[in-house]
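J.: quick check, what structure comes out for this input:
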Amino acid sequence: MPAETFELETIAHVVGGRIEPTDDYWGGTRSIIRIDNPRFTPEATVGLDDFSHLEVVFRFHLTDPTDLNLGARRPRDNPDWPPVGTFGHRNMRRINWLGVSRCRLIKVDGLDLHVEELDAVDGTPVLDIKPWFTEFGPHGEVRQAAWSTEMLGNYFANPRQD
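T.: Below you'll find the predicted structure:
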């Protein structure tokens, strides 16, 4: 099957929050998803404030194009964890550099969506924003690799807590 190429348009950018991507401690991180104006009007966000969470598709814009890894590698290069193929990771070393995050919607202010725990940094291009519907969550038993549970133990920890 031949590879297909298509263009995507950025619909928003992340403003504020972190300036560098890091592996852990995204808990409590607040930022704004600023939807492009004048292409969109505040009508584009009507009803969004009825939802507690968003699903955001974004581009890992700070990724080094030479750092792609389409094969298997150890998560976070940790020798204690097994090699995992590119589709067994959720990191930025992907061919299309797409990230997906679920974050808490704090408030809607026109075209500014105030969010918490969006693991994207200041300036990140946003490709899509969807409200989170509980019914689209996993159905049935959920399982994951033991290394991923260990690796993500501090991912949403709040570094400001004593």
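J.: going by C-alpha atoms from here, please, whenever you check contacts or count neighbours.
T.: OK.
J.: which residues of this protein fall in helices?
T.: For the chain, the helices defined by DSSP state H occupy 146-151.
J.: by residue count, tell me the biggest strand in the chain.
T.: strand 98-109 (DSSP state E).
J.: helices or strands next to that one in the packing?
T.: Helices and strands touching strand 98-109, by 3 or more C-alpha pairs under 8 Å, 6 or more residues apart in numbering; DSSP states H and E, are strand 53-59, strand 112-116.
J.: please generate a structure for the following sequence too, so the two can be compared:
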Amino acid sequence: MTDQSISLQPVAHVVGGRIEPTDDYWGGTRSIIRIDSALFDSESTKGLDEFSHLEVVFHFHLTDKTDLHLGARRARDNPEWPEVGTFGHRNMRRLNWLGVSRCRLLEVDGLDLLVEDLDAVDGTPVLDIKPWFAEFGARGAVHQPSWPTEMLGNYFAPHH
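T.: Okay, the predicted model is just below:
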């Protein structure tokens, strides 16, 4: 392995929606992914409105960088759940502070993408936007331990 670093430039930012990251109740949250007009024009979103969902790669910009935890720990510090290594979690405590979310695409208005259920907050730098292709869904049988199902029971429940 090399010590090569990678420099990334946001292609968009999240506008509106939630202002604070929380563990649950992202369901129904609407926001806009505003694509950078200095880099892109409306040709960049041509045909995107034919898709129902997007995958969005973003930077956890509000995370306390001293909260990095690369070893094993319990999700949400719940003593009922097993210790799991950093690659067994999907949270923000990651070396590159990257998040990946699948959300509903409701409308394309030029460089503004109105989305629902994006679990990124207002001001979040978006690093990439990809249409969701059903063919990229899981292939073969899917299995996971029980703790993610317990933990995420209210993740996409409607916001109070």
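J.: any idea what the TM-score is?
T.: The pair, once superposed, lands on a TM-score of 0.98 when counted by TM-score structural alignment, normalised by the length of structure 2; 160 aligned residues with a C-alpha RMSD of 0.7 Å.
J.: follow-up on the earlier one: between strand 53-59 and the longest strand of structure 1, find me the angle.
T.: Relative orientation of strand 98-109 of structure 1 versus strand 53-59 (axes from the mean of the first three to the mean of the last three C-alpha atoms, to 10 degrees): 130 degrees.
J.: what's the average distance of strand 98-109 of structure 1 to structure 2?
T.: Averaged over the aligned pairs, strand 98-109 of structure 1 sits 0.2 Å from structure 2 after superposition, using mean C-alpha distance after the TM-score superposition for structure 1.
J.: buried ones in that strand?
T.: Neighbour-count burial for strand 98-109 of structure 1 flags 98-100, 102-108 (criterion: 16 or more other C-alpha atoms under 10 Å).
J.: residue 119 is in contact with residue 19 of structure 2, correct?
T.: No - contact status for residue 19 of structure 2 versus residue 119: not in contact, 10.7 Å apart, counting by C-alpha atoms under 8 Å.
J.: and these two? Which one has more around it.
T.: Neighbour totals were compared for residue 19 of structure 2 and residue 119, and residue 119 leads with 26 against 12 (other C-alpha atoms under 10 Å).
J.: which position in structure 1 pairs with that one?
T.: Aligned by TM-score structural alignment, residue 119 of structure 2 pairs with residue 119 of structure 1.
J.: if we can go back for a sec, show me which of the buried residues of strand 98-109 of structure 1 is closest to residue 140 of structure 1.
T.: residue 102 (19.9 Å; C-alpha to C-alpha).
J.: now the closest one, nearest residue through space, not along the chain?
T.: Using C-alpha to C-alpha, 6 or more residues apart in numbering and skipping residues adjacent in sequence, the residue nearest residue 102 of structure 1 is residue 55, 4.4 Å away.
J.: that neighbour touches residue 105, doesn't it?
T.: No - with contact defined as C-alpha under 8 Å, residue 55 of structure 1 does not reach residue 105; the gap is 9.8 Å.
J.: how about the strands in structure 1?
T.: 12-15, 30-35, 53-59, 72-73, 84-85, 98-109, 112-116, 125-131.
J.: okay, these in a markdown table with distance to residue 24 of structure 1 next?
T.: Shown next, in a markdown table, are those (distance: least, C-alpha to C-alpha, whole Å):
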| stretch | distance to residue 24 of structure 1 |
| --- | --- |
| strand 12-15 | 19 |
| strand 30-35 | 15 |
| strand 53-59 | 18 |
| strand 72-73 | 19 |
| strand 84-85 | 20 |
| strand 98-109 | 14 |
| strand 112-116 | 15 |
| strand 125-131 | 21 |
